[in-house]
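Asker: pasting the sequence and the predicted model now:
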Amino acid sequence: MNSPNILLLITDQQRWDSLGVYGAPEAQTPNLDKLASEGIRFDQCYCNNPICTPSRASLMTGGELPDHGVMQLEDVLDQRQMMFPELLRQAGYKTALFGKQHVSSRVIEHRERHPNDGFDTYQWCHEPAIHTGSAFNGYAKWLKEKNPNFLQELGEKGRRIGHFPNELHATRWTADATIDFLNEQSGGDTPFLCIASVFDPHDPYDDYPKEVAARIDQTKIRKPIPRSDDSTLPKGILLERRMGYMARHPQDEADIHDLRLGYHASISFIDEQFGRILKTLENADLKENTIVIFTSDHGDMLGDHGLMAKGAFFYDPCTRIPLLIRWPKQIKGNQHTNAFVQLNDLAGTIVEAAGISTPLRKQFLPHSKSLLPYLTGQNICPPRNTAICAYRHTGYGNSSKGSQYIPVSATMLREGDFKLCLYHDEANDDLSAEGQLFNMTADPYETNNLWNIQEYQATKRVMIQTILDWIDKREGGLTRFQSDRIPT
């Protein structure tokens, strides 16, 4: 067998600095840290959008935000779009999904599959507490066999159920199902793509097995980055802070500490279960020819800058995500790079590693930059000089009238030492460009906004023009701002 197997491990809402290998003092992640030591760690990986659906659509199609048409949380991926597993399936791979997909609205996904998702085995679970009656819900079927009383309780209480038992946790189910699949591949000649996609550490933050909390040294839990003066913030961030779906969440010091404890406990449990999966690769004699990729769809603010979860802001805790890749046949191990990469680059990387022809990759994945040269030890220029993250009225708020999208459009550019965040739509009712500019080398916590500092105006103008060019090329002039209106 020449084509490598692919094992893609995905978490939900996991910020980059939540693993020991990324320097998190409170992290208990020995298995993922070991995975990094055996492969390559990407230190500057950014999502394409800081909300689940558009971000995952970018991952699965290889497209940047405008390319696939999924802009908002409840958008639906067009049926003509091709997901990269379909390309692998057509190339002879056996393909499987266990867990969350979310390239379209969950309301659609629980009723019907995307015709080009490409999975031979499809055991879906959007979130453990909802859509338990879906015909695709593998977790609910598993629970019905193991403990029907708990399944009923879960249906009645939903997210209010609190701590899940270890043996009934959705992350445990994902690991068990993945392990069964891997064991079935042992000794076979057909390459496989297996995606294990868990819902945690997404809120609610108290769904981890209760005993796992003892692993976390609470004295090492970091305090949040202080809240910025509201007068320095763009209207879009202020609107998100007031209207975001977690805006009413308590933000006193004790509450933030508790949710951070739950967050890291969930990650520790994920690490344990993913560790079981990685051990199975070894036991099934699949490790050497399997590319293992670990990542997430976006991050979580956890109270940093006075913000919760995710939304119309581009601070690193929200947009920068972990990315670890191991390929024993190619990567020596203990490597890392500061090159800019984005979540949608994984599609092109996987498809090229599978040996799919260049014309097909260019046809279906024109904006996905392959990371394969990093995995094969070639000395090349970085695939990207910049990273762009776009928010287009993406997430809904906490209105009592139901899901209402927050009217904010904004775009982030990460280039060189700098990050620029441009807010350019309805939130700015006076049509004046607002934003943030940070020197990420000198100010990694993003506390010193250089937007109005005179010596950085030239940098600001060039970066804004780069954003406007990107918008014009991909979205047909969505923004109402022109370069001659950029304040100096």
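Answerer: Great, that's in hand.
Asker: only C-alpha atoms from now on, for both contacts and neighbour counts.
Answerer: OK.
Asker: so which elements touch the helix ranked longest in the chain?
Answerer: As assigned by DSSP state H, the longest helix anywhere in the chain is helix 253-283. Applying 3 or more C-alpha pairs under 8 Å, 6 or more residues apart in numbering; DSSP states H and E, one finds that helix 253-283 contacts helix 30-37, helix 170-185, strand 192-201.
Asker: for the residue most central in space within the chain, give me its contacts.
Answerer: By C-alpha atoms, centre = their mean, the mean C-alpha position of the chain lies nearest to residue 297, the distance being 1.0 Å. For residue 297, the contacting residues are 10-14, 47, 50-52, 55-56, 321, 343, by C-alpha atoms under 8 Å, 6 or more residues apart in numbering.
Asker: hold the first one in mind and look at this next one:
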Amino acid sequence: MTGRPNVLVIQADQFRWDCFGAAGNPDVETPALDSLAADGVLYTEAFCPLPVCTPSRYSLLSGRTVHQHGGWTNRSTLAPGIDTFPRALRRAGYRTSAVGKMHFTPTYLDVGYDCMVLAEQHGPGRYDDDYHRDLRAAGLAPVVDLLDQEEHLRGSAAPAYWTTYGTGRSDLPEAWHSTTWIGERARHELDAWTDDGGQLLHVSFIKPHHPFDPPAPWDERYDPDALTVLPGWTEAIPDQDQRYGNEYFGYEGLTEAALRTAMAHYYATIGQLDHQVGLLLDRLRDRGLYDDTLVVFTSDHGEYLGFHHLLLKNGPMYDPLAKVPLVVKFPGTRASRRDTSLVSLIDVAPTVLAAAGLVPADPLPGRDLADPSQSRACVFAENRHGPAAFMARTATHKLLAYDDPALDAFYDLAADPCELDNRIADPACEELIGELRDALANWVLFDTPPPVHLDERAPTIDAPNVPPRDPARHAEHRHWFAARATESAAHPDFAPWRG
């Protein structure tokens, strides 16, 4: 083994924890992730700290909870003075790079990466990043993605977009799809690795985040009628979730047939992602670097995918949303083990630092996943989308506490794994509910969350691919993509959504 292990962090976006083969999914084909799990540890009870992209990503990088780092929304900046594992590795002499979706403000925010090659999706980053500059140079626009993600363009989408819940074939060829673009540039970064260790690469895919738009031929990979509907699907939105029935789409009209079509395309985007992961791991093996590399695969949050008749991610912190896939292959070992202990994405930073032989600059609340002596009885999460919400979850029970106590919920997961029987008012549960409320109170002070930290002028990396901070350039770039999207959407032959 080399003196210092390499680190490869592979991150997906909106990846439901049970949607790959090693996690028990009966339909989706993920040979690369299954192989990685066979060489490492599959954590079956891993949770994100907040089920929104940027806050969760800042927690993964910093090893801190969201109420500690203050990045509450997708439009926030990691506050100065908060250390990250990329910064710590860079100080220790590591070569650090990132490829794909980071979702920072500003786009090329310096969190410790020497090099960043970005492919963004939501917000201003789309009009700064490398991917969209490459698309524009080729005369291409990701129309399906623009119509789904840009609020001012959604009205241009055809009726089929709404009835299929935005699921269909990408208008881009596979070679230009974000998953392929990210995978190719990540392999280019791996090709620059030397044989003496001390390198970090963070690869972050946009998918399987909506829209569920795999390119051809991936979009035909799964027959919707042959798929197994996942646990938790209900024929209608339960009364407890009615207030979320019109988030992003109107889910009251979601039929099982429409859900199956969404699942087929969601699985296809996962299959395409898995293919690119396989190419990355093969590149490590071909270079003789695989065994000496710490490999982490995870996601920033989950996806309902029909749970309680919902799609996407706006709603309560039920397990399909709060749980994430987590596989860790430690350097020098091939464990092939399932770990059912409660873990969190805040554990990734201390795990990476420990593998590199480094000590955090400040104490972190997470734990080194390689140390079996460390464990927790309860895992926590929080959310600021809508009413403030907090989750305290043990191996068998879950408390969801809101700033409006009338919304509170308590579930006995052993008897009710689909979280349909709210027992918050059950006298038999009063003692356990009180214990979880106390645990939450000890975890965070409810009435003093830090404000969202946003600094569009924060330091960015110094690299030739970082565009100047020019509002006129940004606006012109945005206008070009909007014009292409509306023009394409109005064309009678543009029909990417399949019913």
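Answerer: Yep, it's here. None of these values were measured; they are calculated from a predicted model.
Asker: TM-score of the superposition?
Answerer: TM-score of the superposed chains, computed with TM-score structural alignment, normalised by the length of the first structure, equals 0.82; 429 aligned residues with a C-alpha RMSD of 2.6 Å.
Asker: the residue nearest to the centre of the first structure matches what in the second structure?
Answerer: Counting by TM-score structural alignment, residue 297 of the first structure corresponds to residue 300 in the second structure.
Asker: what about that match, distance to residue 347 of the second structure?
Answerer: 13 Å (C-alpha to C-alpha, to the nearest Å).
Asker: circling back to that earlier point, please list only the buried members of the contacts of residue 297 of the first structure.
Answerer: 10-14, 47, 50-52, 55-56, 321, 343 (16 or more other C-alpha atoms under 10 Å).
Asker: is it possible to get TSV of these that adds distance to residue 382 of the first structure and secondary structure?
Answerer: Listed next are these as TSV, based on distance: C-alpha to C-alpha, whole Å; DSSP: H, G, I helix; E, B strand; the rest coil:
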residue	distance to residue 382 of the first structure	secondary structure
10	24	strand
11	26	strand
12	27	strand
13	26	coil
14	25	coil
47	17	coil
50	23	coil
51	26	coil
52	27	helix
55	22	helix
56	23	helix
321	18	strand
343	15	coil
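Asker: in the second structure, what residue corresponds to residue 114 of the first structure?
Answerer: Here residue 114 of the first structure is matched to residue 109 in the second structure, going by TM-score structural alignment.
Asker: which stretch among the helices and strands packed on helix 253-283 of the first structure comes nearest residue 374 of the first structure?
Answerer: helix 30-37 (14.0 Å; C-alpha to C-alpha).
Asker: which strands or helices does the closest one pack on?
Answerer: Using 3+ C-alpha pairs under 8 Å, 6+ apart, helix 30-37 of the first structure sits against helix 253-283, strand 320-326.
Asker: just these: most buried one?
Answerer: strand 320-326 (a mean of 26; mean count of other C-alpha atoms under 10 Å).
Asker: next SSE after that strand?
Answerer: Under the assignment DSSP states H and E, the closest C-terminal helix or strand after strand 320-326 of the first structure is strand 335-342.
Asker: so where is that next one in the second structure?
Answerer: Under TM-score structural alignment, the match for strand 335-342 of the first structure is residues 337-344.
Asker: which one in the second structure is aligned with residue 194 of the first structure?
Answerer: For residue 194 of the first structure, the residue aligned by TM-score structural alignment is residue 201.
Asker: that match touches residue 100, doesn't it?
Answerer: No: assessed by C-alpha atoms under 8 Å, residue 201 of the second structure is found out of contact with residue 100, at 10.7 Å.
Asker: burial of residue 251 of the second structure, as a residue count?
Answerer: Residue 251 of the second structure has 20 neighbours, counted by other C-alpha atoms under 10 Å.
Asker: what do you get for residue 375 of the second structure?
Answerer: Residues near residue 375 of the second structure, counting by other C-alpha under 10 Å: 14.
Asker: just residue 395 of the second structure next, same as before
Answerer: Neighbourhood size, residue 395 of the second structure [other C-alpha under 10 Å]: 16.
Asker: map it onto the first structure.
Answerer: Residue correspondence to the first structure (TM-score structural alignment): residue 395 of the second structure is matched to residue 416.
Asker: give the contact list for its match.
Answerer: Applying C-alpha under 8 Å, 6+ apart, the residues near residue 416 of the first structure are 385-386.
Asker: hey, where'd the helices end up in the stretch 351-488 of the first structure?
Answerer: For the stretch 351-488 of the first structure, the helices defined by DSSP state H, counting those that start in this stretch cover 358-364, 372-375, 457-475.
Asker: please read the previous query as pertaining to the stretch 101-250 of the first structure.
Answerer: For the stretch 101-250 of the first structure, the helices defined by DSSP H, counting those that start in this stretch cover 106-109, 138-146, 148-157, 170-185, 235-243.
Asker: could you give me the buried positions within the fourth one?
Answerer: Right, the one you point to is helix 170-185 of the first structure. Within helix 170-185 of the first structure, the residues that qualify as buried are 170-179, 181-183, 185, counting by 16+ other C-alpha under 10 Å.
Asker: one more: stretch 141-161 of the first structure?
Answerer: Residues of stretch 141-161 of the first structure classed as buried by neighbour count (16+ other C-alpha under 10 Å): 141-143, 150-151, 154-155, 159, 161.
Asker: can I get the residues you listed in JSON lines including distance to residue 2 of the first structure?
Answerer: Output for these, formatted as JSON lines (distance: C-alpha to C-alpha, whole Å):
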{"residue": "141", "distance to residue 2 of the first structure": "36"}
{"residue": "142", "distance to residue 2 of the first structure": "34"}
{"residue": "143", "distance to residue 2 of the first structure": "38"}
{"residue": "150", "distance to residue 2 of the first structure": "44"}
{"residue": "151", "distance to residue 2 of the first structure": "43"}
{"residue": "154", "distance to residue 2 of the first structure": "45"}
{"residue": "155", "distance to residue 2 of the first structure": "46"}
{"residue": "159", "distance to residue 2 of the first structure": "45"}
{"residue": "161", "distance to residue 2 of the first structure": "47"}
